[in-house]
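1. return atomic coordinates for the entry below.
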Amino acid sequence: MKAVVATAPGPDRVALLDVEEVTCRPGHVVVQVAAVGICGSEIHTQQGDVSWDMAYPVTLGHEFSGVVVEAGPGVTSFAVGDRVVSETAAEVDAASEWARTGAYNLDPHRRGFGARADGGMAERVVVPERCLHRLPDNVSFKQGALTEPACVAYQATCVRTEIRPGDAVAVVGAGTIGLLSAWLATRNGAGPVVVVGLPGDAWRAPTMRAMGPIRFAASVEEARAALERPGRPGADAVIDAAGASEALHTALELARPLGQVTKVGWGPQPYAHSLDPLVAKQLTLRGSFSHTWAVWERVLTLLADGAGEVVERMVGWEGTLDDWATGFALQAEGAVIKGMLLPRSCPAG
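-> Okay, the predicted model is just below:
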């Protein structure tokens, strides 16, 4: 079968290959992939600048939906023909403190799809039953493939950050996670909500406005002006969805005293600025990683209640596995917010 594989560390080591057909095993199912999103992590993998553990060779893809085509022994809750989405923790230590307390996303033994376990940029993928969630009937496969990034944003915006109605929120980074974080902040009643990006990201502003009352700022100065409220300058909460050193610097600048800064974006660079604003403004700085079962169920409820059509507005390109390089290039250039691969073996309805 066809799969998009990272063959080794370094730049330009991703290729479409004919790989061995997957084999089902106890407690697992085989999912025929209908749609799989292209994540910024895959762009970093192709460019050779990942800052997380990888196991090469590995099939990429952790944002996928599809149909169960085979169920292994011991699978009790899912059957052939079920429409599903999958979490990303392909392997965890079930006996660990983290799994026992529901924080399996933090398990140091965790092996994620597309990084340390073969993922969904293939015609079929093997998934443990515990990772599966049912895709609501009124949520398309393309919308289902957006569940995972929406869960990343939900964990950062709605779990790790306390956002209340009337809070001013800034999101640094105009990519998929940034837009989804801003959208979720508006759902929490925040306002104003401002996405801070680069001047070249201005074309994304109409998509942001279509997702909710979200403003775009191309500089710190523009963001400050957009966040201004009488007697209450700055942001009550800032989400760093970009990951670069400058993004965290911007987040600390925009946060008002006693505000919150949540970092969800990855970046290998060391922080190149003083952390004095963290002290001077007595800020709360926290990290956010991945998601949990409860987050997935909440996000799927949102998608089924009509949010699926909202988040799908971010998808600017679709193609088959054969077209993977085009999708990667467009997303790397910033020409689309979100690219989506639709393997030929399953319709993306």
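2. only C-alpha atoms from now on, for both contacts and neighbour counts.
-> OK.
3. do you have the helices of the protein handy? List them.
-> 40-47, 97-100, 141-144, 147-154, 176-187, 205-211, 220-227, 245-254, 276-280, 293-302, 308-311, 324-333 (DSSP state H).
4. okay, those in CSV with mean neighbour count next?
-> Shown next, in CSV, are these (neighbours: other C-alpha atoms under 10 Å):
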stretch, mean neighbour count
helix 40-47, 20
helix 97-100, 14
helix 141-144, 28
helix 147-154, 26
helix 176-187, 26
helix 205-211, 17
helix 220-227, 18
helix 245-254, 21
helix 276-280, 13
helix 293-302, 17
helix 308-311, 19
helix 324-333, 18
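5. structure for this one too, so we can compare:
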Amino acid sequence: MAAGYPSSIPTTMKAAVVEEFGKPLVVKTVPVPEPGHGQVLVKVIASGVCHTDLHVRDGDWHVKPKLPIIPGHEGAGIVVKLGPGVTTLKIGDRVGHAWLHDSCGGCDYCLAGWETVCGNQHQTGFLANGCFAEYTIAEASYVGRIPSNVSFSQSAPILCAGVTTYKALKETEAKPGQWVAIIGACGGLGHVGCQYAKAMGLKVCAVDFGADKKTYAIDTLKCDAYVDIKDKKGEEIVAAVKEACDGQGAHGSVILAPVPAAFRQGVDMLRPMGTAVGISLPPGDFPVDIFSLILHRKTVRGSIVGTRKDLNECLSICADGKVACTVEERKLEDINQIFDDMVHGKIKGRCVLRIAPDE
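-> Reported below is the predicted structural model:
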């Protein structure tokens, strides 16, 4: 099978392209890219759709991609062509093309295994063309290895939603048997984060909107408690989480809800010596209760995706059967409707673009 790939690579491919900020993506035919030194060409089988892709479309971050750009950073597929100098991969390998496209490799952060905060990095689907396409170019040293027993559709959300929440959970420094509160627990990131937390031996308090999500959180995601934020004020949400977590509060919180108020709540719901980890990127600031922060020795930190090591750990845990993504498969041509559904909260779990049939 692998030997037949190079001769079957077409010269053009279908891709969804951002040509103008704030406008629908254009699904069009573009040339298949050629891998350069250290790169591989990946045939995309499935590609997850992340909320970050909406920011790419809208160009509403302080840093904007250069247009035109192909979004997508949860691309699961097969290596079909090797660029010069690639020795770590072979044609036919199952790989994942994630947010961290590459980094400089030589700064203090890269040398310490913190390439995610390198000041000279590129991001897939943001500063480098991504995975909303039939083929994508990846740096061979930065792809994740997809285990043979994990489907492409299941592995796609792990490449961003999975590794991002897994890393954030590690950043809470919560130990097995301790409580973590996940704010936005039933969404695309949250639903995998809850499962990684359980796999890590943590107790999970799911925080989300609506009583209808309680069954999903408790029965499907195996969370230990659920707090419905609907019709609750901030202090009421904090009190409910504290009550659920032994009456003392969570040892760690992971903030996925893209609203500044969730950040204040994430800090306030901690017990002494707890750590709040922010992931979502809403505009604006949030206040911190300085007395509580200091006197209770709380920690507030941000976390961005995960390192290559984190990514492969995530995929391995998934291969062990401890994480199952709630996936809704759609076609590439549906991308603009998917974005609309995301904006209006109509997607449960993660939407995955089915680009090609499983090999």
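6. TM-score of the superposition?
-> Overlay of the two chains. TM-score (TM-score structural alignment, normalised by the length of structure 1): 0.89; 338 aligned residues with a C-alpha RMSD of 2.2 Å.
7. before we move on, back to that, tell me which of the helices of structure 1 lies nearest to Val69 of structure 1.
-> Nearest to Val69 of structure 1, of all those, is helix 141-144, at 15.3 Å by C-alpha to C-alpha.
8. what range in structure 2 does the closest one sit on?
-> Aligning helix 141-144 of structure 1 against structure 2 (TM-score structural alignment) gives residues 152-155.
9. what about that stretch, how far off from structure 1?
-> By mean C-alpha distance after the TM-score superposition for structure 1, the fitted stretch 152-155 of structure 2 averages 0.9 Å away from its aligned residues in structure 1.
10. need the nearest residue in space to the residue nearest to the spatial centre of structure 1, chain neighbours excluded.
-> Central residue of structure 1 (C-alpha atoms, centre = their mean): Pro149, 2.5 Å from the mean position. Closest residue to Pro149 of structure 1 apart from its sequence neighbours, by C-alpha to C-alpha, 6 or more residues apart in numbering: Ile177 at 6.2 Å.
11. quick check, the one you found in contact with Glu148.
-> No - between Ile177 of structure 1 and Glu148 there is no contact, the gap being 10.0 Å when judged by C-alpha atoms under 8 Å.
12. so can I have a markdown table of the helices of structure 1 showing distance to Leu135 of structure 1?
-> Supplementary listing: the helices of structure 1 in a markdown table, determined by distance: least, C-alpha to C-alpha, whole Å:
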| stretch | distance to Leu135 of structure 1 |
| --- | --- |
| helix 40-47 | 24 |
| helix 97-100 | 24 |
| helix 141-144 | 7 |
| helix 147-154 | 10 |
| helix 176-187 | 19 |
| helix 205-211 | 22 |
| helix 220-227 | 37 |
| helix 245-254 | 34 |
| helix 276-280 | 42 |
| helix 293-302 | 7 |
| helix 308-311 | 11 |
| helix 324-333 | 25 |
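13. Ala79 of structure 1 is nearest to which of those?
-> In terms of C-alpha to C-alpha, the element of these nearest to Ala79 of structure 1 is helix 141-144, at 17.5 Å.
14. tell me what the closest one is packed against?
-> strand 28-38, strand 64-71, helix 308-311 (3 or more C-alpha pairs under 8 Å, 6 or more residues apart in numbering; DSSP states H and E).
15. quick one: contacts of that helix?
-> Contact with helix 141-144 of structure 1 is made by 34-36, 64-66, 85, 135, 303, 308-309, 311-312, 340, 348-349, as judged by C-alpha atoms under 8 Å, 6 or more residues apart in numbering.
16. show me just the buried residues among those residues.
-> Buried members of the contacts of helix 141-144 of structure 1, scored by 16 or more other C-alpha atoms under 10 Å, are 34-36, 64-66, 85, 135, 303, 308-309, 311-312, 340, 348.
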